[in-house]
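**Q** Attaching a predicted model along with its sequence, questions to come.
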Amino acid sequence: MADPESIPSPRQLRVTKILSPVGPSEADLLRTKELNKFLIDAGLYESKEESLKRMKVLSIIEQVHGPGTSIDTLCVGPSYVNRDEDFFFGLHNMLTEMEEVTELQPVPVAHVPAMKFKFDGISINLFYASISLLVVPREGLDILDNSVLYNVDEPTTRSLNGCRYTDQILKLVPSVEHFRTTLRCIRFWAKQRGIYSNVTGFLGGVSWAIMVARVCQVYPNAIPSMLVSRFFKVFSHWRWPNPVMLCTLQENELGLDVWDPRKNPEDRTHCMPIITPAYPSMNSSYNVSTTTLGVITEQILFGNRICEDIELKKAEWPALFEAYMFFKRYKNYLQIDIVALNTDDLREWKDWVESQIRQLTLMIERDTKGKLQCHPYPRAYSDPSKHCAHIAFFMGLMRKQSDVVIGEGQSQFDIRGTVDEFRHLVNMYVFWRPGMDVYVSRVRAKQIPVYVFPERIRASRGAKASTSSDV
C-alpha cells in the first residue's frame, strides 16, 4: 500500500492515483459477511414495506407540486414560478390541507431554503429550484449539465447542488453497491461517535460520502469490510488541510464562486477541506473548526485501532460502533436549554438555535484566546417527565488550567459576557415569537440531568426508569 501521507498539498490540487488494485481475500469476504449481518441486525436497512411507503410518499408529493421533475425531494420549476409566492405560500397552503402532512415547517431563510414536514410519518425536506426554462420536462432533464445553473439565484444553485453532488459521486466510484454499503457503515459510525453534524461544526452527509468515495477510488477492487478498514487507515494519516477531491476542479465557466485556495485567500483558512465534485466546487466542511477537527481526528484514530484489532481477530464489528460516552469525557459542560410556548414553536426555534451553537463555540474560543475549547454534542435531549416545550443541548469544556464560571465566583475564564452575546445573537431571529428563549449554564459532570442517560444508567443513578428521547 502506498503511504497515505504522500497525498498532495492544496497547492497542487490534483487527485491521487490508485493506492492498491488488490481484491478481497477469503478473510475479507468473511469479514464483509459479518459486517453485513451486523448492519441488518442493527436495523440499518429498510424493509421492503418501508421502501415502498417512501416511494409512495414521493409519488404523492410530485402530484401536489404539479408539473416538474422530482428528484428525491427536489422540486424543479420554470423561471416564472416564484419561490416565495408559489412555493412557500401556495404549496404551503396546499400541504396544510392534507391530513397526511404533519409538523409542516417552512424555512425560507436557511442557507438552502426548504419546506420541512412529515408525510404519512416520513420526514421530508423539500427544496425548490427555479431554472431558466419556460417549460421543465418531466423526463430527460440532466441536472448534471452546467446549463441548469445559467442565470439562477444562489438559493437555486444550492438547492440543485445537493442532487448534482450525489449524482456525480455515484458516477465517480468504481462500485456503487460497495460505496453505498461502506457509506452506510461510516455514517452510522459517525452518528454513534457524535461527529455527524454539519451545523454544529462536524461533518454532514455529503462530506462523509466524498471521503468514502475517495477511498473507493484508490482501492477500486476492495469490498466493504476492506473499504471500512482502509477508510480509517487513510484518514488517520491524512495531512490536513490537504483537500479531499474526487476529480479535478472544473473551470469557472458561469462565473460562480468555486473553491480554489490559489485564487481565494479565504479558502486557505479552511482546516479540513472536502471538495464537492460538481461545478461549482465548494468545501462541504467549511464549518469545521480547529477544535472539531481535533475531535474528528481523535475518533478516526479510534476507528483505525478497532479495525486493526478486527483484522487481528482481537475484536468484532460491534466494537467499532459503540456509542461515544460523551458525558463521561469531561468534568465541565455547558447546558443550553431551549424553550418555547408550544411544540410547533419549539421545533422552529430549536433549528435556529442549533444552527448558532457553532458560533457560541467560536465566541468562547475567541474570548479565551483559544485556552478554552468547546466540544458541542450534536444531539438534543428532552425530559419525558415534563410536559413542556423544552429541549437541551450540551457542550463539553476542554479547559487547560482553571475552571470556567458563568455564574458567581472568580476564575481565569469568565464567559458570562460571551453567553450574553450569544443570547443576543439568537434573539435576533426574524421569526421570533413570545415564549422563545434560550438559557446557558455551566454544569459539572455529576450535575448532568439524568434524562440524557440510557435507562440502565439512569436506574443505577437512582433515577426513575423512563426513556430519554431525541428531538
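**A** Arrived safely. Numbers count the residues shown, from 1 in each chain.
**Q** Going by C-alpha atoms from here, please, whenever you check contacts or count neighbours.
**A** OK.
**Q** I'd say residue 194 and residue 325 touch.
**A** No - assessed by Cα atoms under 8 Å, residue 194 is found out of contact with residue 325, at 9.3 Å.
**Q** More neighbours: which of those two?
**A** Neighbours were counted for residue 194 and for residue 325 using other Cα atoms under 10 Å; residue 194 has more, 21 against 12.
**Q** And stretch 330-342, what's buried?
**A** 330, 332-340 (16 or more other Cα atoms under 10 Å).
**Q** what about residue 443, distance to residue 338?
**A** Residue 443 sits 16 Å away from residue 338 when distances are taken as Cα to Cα, to the nearest Å.
**Q** Residue 179: how many residues sit nearby?
**A** A count of nearby residues for residue 179, using other Cα under 10 Å, gives 25.
**Q** likewise residue 74?
**A** Counted with other Cα under 10 Å, the burial measure for residue 74 works out to 20 neighbours.
**Q** same check, this time on the one 5 residues further on
**A** Using other Cα under 10 Å, the number of residues around residue 79 comes to 17.
**Q** Same question for residue 299.
**A** Counted with other Cα under 10 Å, residue 299 comes out at 20.
**Q** quick one: which of the buried residues of stretch 330-342 is nearest residue 422?
**A** residue 336 (11.0 Å; Cα to Cα).
**Q** before we move on, which element is that closest one in?
**A** Using DSSP states H and E, residue 336 maps to strand 332-339.
**Q** Pull out the buried residues from the very next helix or strand once past that strand.
**A** Secondary structure here is assigned by DSSP H and E; on that basis, the next helix or strand after strand 332-339 toward the C-terminus is helix 343-367. The neighbour-count check on helix 343-367 (16+ other Cα under 10 Å) flags 345-350, 352-354, 356-365 as buried.
**Q** Included below, for side-by-side comparison, is a second structure:
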Amino acid sequence: MEGESSLSLLQLMAKEGLVPSPEEEERRKNVVEKLKKIIMAWVKKVAWQRRLPTKHIAETSATILTYGSYGLGVHGSDSDIDALCVGPVFATMAEDFFIVLHNMLKGREGLSEIHCVKDVKVPLMRFKLDGISIDLPYAQLKVLSVPEDVDILNPCFLSDIDETSWKSLSGIRVNKRIHQLVPNLENFQSLLRCIKFWATRRGVYGNLNGFLGGVHLAILTAFVCQCHPNASLSALVSNFFKTFALWPWPTPVELQDGAMPTTINPAETQFFMPIRLPCSPSEYCHSNITRCTFYKIRVEFLRGHKLTKDAGRPNFDWENIFEPFPYSKKYMRFIKIYVSAANQDDLGDWVGWVKSRFRFLLIKLEEVQSPCDPNPAEYVDVDVEEPNAVFYWGLLPGKTNFPDIESVKEAFWKVVSNGYQGSLGRLELSIVQVSQLPNYARLDNASRKGTKACWKIFDYNQQRIPIYSQHLPDYVVGYMTTNRDTKYPSAGG
C-alpha cells in the first residue's frame, strides 16, 4: 500500500512540473560544460598576465562546482544553477574575476543579463547562459592549479583561504556531506522536492522573509532519511512532519556522521530553530526566523503531521498537503509594503536591499505587539507607472490591530537607508483591509514565484577610465565608469 501511495505522490510531482524533462537536464549539463571551458580559458589568460612560466600556464586550471538545488539534484524545470568558480592562488576576485572574467563573458554569444553583485556576504556574478540563469560566486584556493574533481572537503585545499572564499565554499561542502551521509540518494531527492513544494505552497519557504531556506530544508530532509533508511517515500513524508512537529526546539538538528555527538552550547540555542551545518559541526545555518515566523512554521508542521498520519493508504489524497495557504481567508488586515524606483534597473538593487532588511521589520512589528505572517510572494502593481514591487503581510491578532505604522515605517526607513550606495527609491508602509486587496494579491502564493533582485546594467556610453593590470602595466583589463552612483566596474574593454 505504501508503494501505491508513493507512486501517486511521484505522479503528482510530475504533474506539477517539479521534475525536469531529460531534454532540460541535458541542456543544463551542456551549459555547465560550456561554463567550464570558459573558466579554463580565463585562468590561462590570467596566468599569462601574471607572466608565469609557459609550463605553468599549460598546467594551470580552474573549475566549476555546482551546489544548491541543482547540485543536490532537486531542481525544477525553471530553476537556476548555483555554480562556484574555484580558481588558483594567483587569480584574484577584484581584478581577475570581476573584471577579466566579466570582460570575457560579456561579449559571448548566448550570454545575457550579466550583473556584478559585490555588496553582499558572498559576492557573485549573475547572468543567463543559453537562457538558463546562473549565480556564479568565486573562491580562491592557495594552489597553482585546481583539479576538475577537487575534493573541497580536503583540509589541504582549505588551509589559509580568505573569509569570502570560505563562505563561498560553504554551499559546496554542505551538498557534498549530504550526498555522503544520506542512505538512499534517490529517496532523499524525492522527499526534498516534496518538502520544498509544500513549504512554497504553505508560505514558509524563503530565508529573507524569516522562514526556511533551501539549506535548512535539505538538512532537515537528510536527517529524516538517516532516521528511516528503509522507508518508502510516503512514509518519509509522514515521518518528516511527525519528527519536526514534535521536535523539542531549540534542540539543534544535526546529521549523524559516526562521530561523537556535538555538545550543545547554551549560547547558540538562542536561535528558534538551530540547524547545524554537516560540514562544520560548530557552525549553524544562517537563519532569519523570528518569533512569529517560528510560530507559523510550527503550525504548518503540525498541520502536515495531522494530514499525513494515514499517508500509507493507496488512495491517499496528496493534494490536501500542498493546498496553497489561504491568506485572503485567514487574515482580515494586511501590512502593505510598496517599494519603487525611478527605473527598472534601479528597482532590482533597491528591492533586493529592502528584502535583505525584512527581518528588522518583522522584529519591530513584534515589539509593538503586532506580529504578522510575511507572505513571500512578490507582486507588481500594474496600475502604477513607476517600476515597483508590492508585498502583503497578513496581520495577526495582537494587543493592537492597528499598529502605529508611521513609527514602524520611520524605524525601518532608518535601517534601509543606512549604508545603501545606490539611489534611494520609495518605501511606503500602510495597513489595508482584506476587502481592499487588489485582485492579483487575492491569488494564493502557489503560482507566485519569488524573484531574485535584478542588478544594474550600466550605460557604456559614459566616460570610462581604463584599468590596467597590476602585473602587466600596459595591459587594459577593463574600464571604470565615472558615474559616482555606479558601484561596480564595467568590463567593456
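**A** Everything's here; your move. Please read all numbers here as calculations on a predicted model, not as lab measurements.
**Q** Need the residues that contact the strand holding residue 336 of structure 1.
**A** Here strand 332-339 of structure 1 makes contact (Cα atoms under 8 Å, 6 or more residues apart in numbering) with 346, 349-350, 353, 389-398, 435-445.
**Q** and what of stretch 167-174 of structure 1?
**A** Around stretch 167-174 of structure 1, the neighbours that count as contacts under Cα under 8 Å, 6+ apart are 144, 176, 179, 209-210, 213-214, 216-217, 220-221, 246, 277-278.
**Q** Structure 2: matching residues for that one?
**A** Counting by TM-score structural alignment, stretch 167-174 of structure 1 lines up with residues 176-183 of structure 2.
**Q** The helix or strand where residue 479 of structure 2 lies aligns to what range in structure 1?
**A** Under the assignment given by DSSP H and E, the secondary-structure element containing residue 479 of structure 2 is strand 476-481. Strand 476-481 of structure 2 lines up with nothing in structure 1 when matched by TM-score structural alignment.
**Q** Tell me where structure 1 has strands.
**A** Using DSSP state E, the strands of structure 1 run over residues 69-71, 74-77, 101-107, 114-119, 122-130, 332-339, 372-382, 390-399, 404-405, 413-414, 437-444, 469-470.
**Q** Cross-check the contact I'm expecting between residue 215 of structure 1 and residue 230.
**A** Yes - the pair residue 215 of structure 1 / residue 230 is scored as a contact, 7.1 Å apart, by Cα under 8 Å.
**Q** neighbour count winner among these two?
**A** Taking neighbours as other Cα under 10 Å, residue 215 of structure 1 and residue 230 compare with residue 215 leading, 25 against 21.
**Q** show me the contacts for the counterpart of residue 97 of structure 1 in structure 2.
**A** Taking TM-score structural alignment for the superposition, residue 97 of structure 1 sits opposite residue 107 in structure 2. With contacts taken as Cα under 8 Å, 6+ apart, residue 107 of structure 2 has no neighbouring residues.
**Q** circling back: closest to residue 282 of structure 1 among the buried residues of stretch 330-342 of structure 1?
**A** For the buried residues of stretch 330-342 of structure 1, the minimum distance to residue 282 of structure 1 (Cα to Cα) is 31.3 Å, reached by residue 336.
**Q** and the closest residue to the closest one other than its chain neighbours, how many neighbours?
**A** On the basis of Cα to Cα, 6 or more residues apart in numbering, the spatially nearest residue to residue 336 of structure 1 that is not a chain neighbour turns out to be residue 440, at 4.6 Å. As a burial measure, the neighbour count of residue 440 of structure 1 was computed by other Cα under 10 Å and equals 19.
**Q** so residue 440 of structure 1 makes contact with residue 421?
**A** No - counting by Cα under 8 Å, residue 421 is not a contact partner of residue 440 of structure 1; they are 11.4 Å apart.
**Q** Find the residues that touch each one of those two.
**A** Contacts common to residue 440 of structure 1 and residue 421, judged by Cα under 8 Å, 6+ apart, are absent.
**Q** By residue count, which helix of structure 2 is the longest?
**A** Secondary structure of structure 2 per DSSP state H: the longest helix is helix 22-49.
**Q** Quick check: buried residues in it?
**A** So, applying 16+ other Cα under 10 Å, buried residues of helix 22-49 of structure 2: 28, 31-32, 35-36, 38-40, 42-49.
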